[in-house]
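Trainee: following is a predicted model, sequence given first.
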Amino acid sequence: MMRFLPAGSAVWLLAHEMRMGLRGMEQQTSDGKKAKKGASQIALIGLAIFGGLVIAIGGLGLGFLAARFPLPQTPLVALIVTGGTLALFTLMLSQSINMSVQALFERRDLDLLLSSPLRPRVVLTVRAISIALVAVMLYAAIVTPFIVTASLLGRPEWLGLYVLLMAMAMVSTTFGIMLTLALFAAIGPRATRTVAQILAGVTGGLAFLASQMWN
C-alpha cells in the first residue's frame, strides 16, 4: 500500500509507523521467539478464524438485541458502563505505554527521522497518531459487528461508539507517552515495559472479578 503513497508525505509516514507498530505487537506476542512452523501455525490460524466467527455471531446477536430492546438508563447500567469504560481505558493505556517504549526508544530511528527534511512536529505527531490508531484497531474490530447490526436496524446512535473509542485511544496515547517519558527517566525502558505488562494483568484480573460480582 505504501508504494501508492507519495514518499516522504505525512500519510506515507503514518502508514509506515502503523506497520511498524503492528510488527512490534506481533513481536511482543511471540515474546521475542521465532514463530513455529507447520501445525502450530495452522492451529493459530484456525483459532483466529474461530475467534473471529464467535465475535461476529455474538456481535450480530447483541446488535439485534440492542435494536429491539434499548439500553435502560438506570444507575446500575451507568455503573456497569463506567466500569467497563475505565477497564478498557486502562488496557489502552498499558498498550500505549508498550508501544511508546518501542516508538521512542527501542526502534532507535527517531534521531534519523528528526534529522530528515520532515518537520519534527510532523514526525512526532504522526508517531503519536499511529500509536493511537494501533491501540484502537482491535477494539474497533471487535465491536464492528455489533455497531453495524444495531445501526442498520434503526439505532444509528451506536455509531458514536467509534468516536468514543478513538477519543479514548487518543487520551490514553497522550497519557501513555507522558508516563513513558517519566518512567524511562526514573527506571529505564525495560522496567517501563514491565510496569505496562503488570498494569495490563492487574486490569484483566479486576475486570474478571467485577464480572463475578453478581454471582
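Mentor: Looks like it came in fine.

Trainee: alpha carbons only for contacts and neighbour counts from here, please
Mentor: OK.

Trainee: what are the ranges of the helices in this protein?
Mentor: Counting by DSSP state H, the chain has helices at residues 10-29, 39-68, 75-101, 110-114, 120-152, 160-187, 189-211.

Trainee: turn those helices into a markdown table, columns for distance to Phe4.
Mentor: Listed next are those as a markdown table, based on distance: least, C-alpha to C-alpha, whole Å:
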| stretch | distance to Phe4 |
| --- | --- |
| helix 10-29 | 9 |
| helix 39-68 | 29 |
| helix 75-101 | 26 |
| helix 110-114 | 21 |
| helix 120-152 | 18 |
| helix 160-187 | 26 |
| helix 189-211 | 35 |
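
Trainee: want to compare, so here's the second one:
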Amino acid sequence: MIAGLRPAPGSFTWLAAHEIRLAWRTRPRKGATRWIGYMMLLAWLAFGCFLAWILRDEPILPAPGIMTGILAGSIVGFSFMTTQAILGSQRTLYENGDLDLLFSAPIEGRTVLLAKLFGIAGTIVLTYAVLLLSLVVPIAILGHPQLFGLVTLLAALALAAAAIGLGITLGLAKLAGPRAARTVGQISAALLGGAIFLVSQLAGHGDRRESSVSVLFERFSDEGVGSTGLSGLPGHAAFGDPVAVIVLLGIGALLFVLAGIMLQRLFLSGYQDGGARLSRARPTGRATDRLFHASLFRSVFAKEWRLLARDPALVFQILLRLIYLAPIVFVAFGRGSHAPMTPGLAFASVLLAGQMVGSFAWLTVSAEDAPDLITVSPVSKAAIDRVKLMAAFAMAAPIGVILPIVIAFQTLPGALVTLACTVIGGSAAGYIELKLGKPAQRSSFARRRSGSVVGNILSILVAIIFGGIAGAAVYFIR
C-alpha cells in the first residue's frame, strides 16, 4: 500500500522530494553545533507554547495596525526570500554539480527546472518555518485557528520569491556572463536584502524623535495601507480569509509555473555557459619576474593579495557587510539635534573588525590551497602564519577604519580609543582563527562557521569584551 503511494522515479514529485531531502541534509549533523541548534529550537518552541497559553482566551482581531504590520513583514520577508532564492539559484547553476546527470537522464528539462525551483522554494520555507511556525502553530491550535493562514502566506511568498530569484539570476547570466553574474548577483542580493531598511531611513525626518520606520508605519496605518485593497491581501490571508488565500497562492503558483515554462531555455544555456566559462585565465607566457620577491614577507603577502584579486565573487561576499554599515550611520546621525550614538558606533567598529579579520584570516590560513608545500618548505610554519595574519589584517584595515573616522567627527579622543580597541579586537579574532581554525576549501566560505565551535564562541566573546570597552570609553570621553 505504501509502495503504491511512492512517486514514479523521474517524475516531478520524485525529483522535488529529493531536492527537499538534500536541503534538509545541509543542516549541521555533527558535533556541538547540532545540539546547540536543537536546544535553541526547543527553547523557541517552548516560548511559542507559553505565548499561546497566555493568548488562548484573548481575541486576535485584524486591527489596522496588525494588518499594516503583516504587510510590512511580508515585504521585508519577501525581500530576504528573494535574496535567498538568488543565492540558491547560483548554487544550483554553478556549484551543486548534479545537473550533468539530470540533463543526461531521460527526464524532460522542464521537469528538472521545476523540481530545482521547488527545492529552492522548499529551502526558503524551511528557513522561515522554524522561526515562524514555532510561534504561530501553538497559538493557532489553542483557540486561534484563523492564524493557520500564515502558513499559506509563507508558502505563497516562497513560491513567488523562488521564481523571481531564478529569473534575476538567469537574466544576469544572460546579460553579463556567468562569472560576472555570480558577482553581480551576490551584490544585488545584498542590496535587495538591505534595501527596505535603507529606504526607510532615507525617507525619515531628521528633526523627529521617532525613527523613520515608526513614522512610515504610523502614516501607512492611518491611511489604511495593509487593511484595504490589494495591500490588504497579505493581512487577510494571514487571518485565514479564503479569498485572499486563494489569490495569493494562485499568484505564487502562477509565477512558479511560468518560470518553469519561460525560463527553461535560459536555465539550460546558463548552466552550459557556466561550465564553459568559469575557468580562470591561463598564463600568457609573459615575463614572471614580478611574481617573485626576495623576502618571505613580500612573497606571502603578494600571494594572498593575488589570490584574493582572482576571486571577486568571494571578495564581494565578504564586503557585503559594508552595505549594513549604512543603517548604523543613519541611526547614529539621523537624529537631528540629538547626540549621535558614538558608543554604539565604537562597539560596532570592534564587532565589524573582528568579523572582517576573522574572515580574511580564514581565507589566508584555513583555506590555504597548498598546505603540503608550506609544510615541506624550508621556512617555519609560525613565520608563514604571522605573515598570513598580517596580510589578513591589511585586507580588513581599509574597512576597519571607517567607523573610527565617523566617530572622529564627534570626538577625536573617542575615535583614537575606538581605533585602538578595533585593532586589538581584530588582531585577537585573527589569532583565534589562526590557532583554532579548521582547514577547508575556499568554496566553503559561507559554511566556515560550522567549523570550530570553541573558536566561534571565543571570537564572539572577544568582540563583546573589546567592543564594550570601546563603547564605555567613548561614552565617558564624549
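Mentor: Here it is on my side, so go on. Everything numeric here is computed off the predicted structure, so don't read it as measured data.

Trainee: once they're superposed, what TM-score comes out?
Mentor: Here the superposed chains carry a TM-score of 0.75, computed using TM-score structural alignment, normalised by the length of the first structure; 197 aligned residues with a C-alpha RMSD of 3.3 Å.

Trainee: just to revisit the earlier point, including mean neighbour count, could the helices of the first structure go into CSV?
Mentor: Formatted as CSV, those follow (neighbours: other C-alpha atoms under 10 Å):
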stretch, mean neighbour count
helix 10-29, 16
helix 39-68, 15
helix 75-101, 19
helix 110-114, 13
helix 120-152, 19
helix 160-187, 18
helix 189-211, 16
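
Trainee: what sits against the aligned partner of Gly109 of the second structure in the first structure?
Mentor: By TM-score structural alignment, Gly109 of the second structure lines up with Pro120 in the first structure. Pro120 of the first structure makes contact with Leu113, Leu114, according to C-alpha atoms under 8 Å, 6 or more residues apart in numbering.

Trainee: do the one 10 residues further on as well
Mentor: Listed by C-alpha under 8 Å, 6+ apart, the contact set of Ser130 of the first structure reads Leu14, Glu17, Met18, Gly21.

Trainee: next up, the contacts around the nearest residue to the first one once chain neighbours are set aside.
Mentor: It stands for Leu14 of the first structure. Of all residues not flanking Leu14 of the first structure in the chain, Val126 sits nearest, at 5.6 Å (C-alpha to C-alpha, 6 or more residues apart in numbering). Taking C-alpha under 8 Å, 6+ apart as the criterion, Val126 of the first structure is in contact with Ala10, Leu13, Leu14, Glu17.

Trainee: any idea how far Ala185 of the first structure is from Val126 of the first structure?
Mentor: Per C-alpha to C-alpha, to the nearest Å, Val126 of the first structure is found 23 Å from Ala185 of the first structure.

Trainee: the first structure: which residue goes with Pro312 of the second structure?
Mentor: Using TM-score structural alignment, Pro312 of the second structure pairs with nothing in the first structure.

Trainee: next one: Glu433 of the second structure
Mentor: Using TM-score structural alignment, Glu433 of the second structure has no partner in the first structure.

Trainee: who's in contact with the residue most central in space within the first structure?
Mentor: Geometric centre of the first structure, nearest residue: Ala135, 2.2 Å, by C-alpha atoms, centre = their mean. Ala135 of the first structure sits next to Met92, Gln95, Ser96, Ala169 when contact means C-alpha under 8 Å, 6+ apart.

Trainee: residues contacting whatever residue of the second structure lines up with Val171 of the first structure?
Mentor: Aligned counterpart of Val171 of the first structure in the second structure: Ala160 (TM-score structural alignment). Each residue near Ala160 of the second structure by C-alpha under 8 Å, 6+ apart is listed here: Ile251, Gly252, Ala253, Leu255, Phe256.

Trainee: so how far is Leu157 of the second structure from the second one?
Mentor: Between Gly252 of the second structure and Leu157 of the second structure the distance is 7 Å, computed by C-alpha to C-alpha.

Trainee: then the fourth one?
Mentor: Counting by C-alpha to C-alpha, the gap from Leu255 of the second structure to Leu157 of the second structure is 11 Å.

Trainee: out of the contacts of Val126 of the first structure, which are shared with the second structure?
Mentor: Retained in the second structure: Ala10, Leu13, Leu14, Glu17, out of these (criterion both residues aligned by TM-score structural alignment, their matches' C-alpha atoms under 8 Å).

Trainee: aligned to the second one, what sits in the second structure?
Mentor: Counting by TM-score structural alignment, Leu13 of the first structure corresponds to Leu15 in the second structure.

Trainee: distance check, the closest residue in space to that match that isn't next to it in sequence against Pro312 of the second structure.
Mentor: Closest residue to Leu15 of the second structure apart from its sequence neighbours, by C-alpha to C-alpha, 6+ apart: Ala115 at 5.6 Å. For Ala115 of the second structure, the distance to Pro312 of the second structure (C-alpha to C-alpha) stands at 30 Å.

Trainee: with Leu172 of the second structure instead?
Mentor: 16 Å.

Trainee: now do Ile251 of the second structure
Mentor: Distance, Ile251 of the second structure to Pro312 of the second structure, using C-alpha to C-alpha: 37 Å.

Trainee: for Ala302 of the second structure, same thing?
Mentor: According to C-alpha to C-alpha, Ala302 of the second structure stands 16 Å off from Pro312 of the second structure.

Trainee: can you pull the contacts of Phe267 of the second structure?
Mentor: Leu113, Leu170.

Trainee: quick one: contacts of stretch 52-60 of the first structure?
Mentor: By C-alpha under 8 Å, 6+ apart, the surrounding residues in contact with stretch 52-60 of the first structure are Ile142, Val143, Thr144, Pro145, Phe146, Ile147, Thr149.

Trainee: map Ile55 of the first structure onto the second structure.
Mentor: Aligning on TM-score structural alignment places Ile55 of the first structure opposite Trp44 in the second structure.

Trainee: gap between that match and Trp53 of the second structure?
Mentor: 14 Å.

Trainee: please apply the same query to Gly414 of the second structure.
Mentor: Counting by C-alpha to C-alpha - Gly414 of the second structure and Trp53 of the second structure are separated by 48 Å.

Trainee: got it, and Gly109 of the second structure?
Mentor: 49 Å.

Trainee: ok, Ile168 of the second structure next?
Mentor: Ile168 of the second structure is 43 Å from Trp53 of the second structure, by C-alpha to C-alpha.
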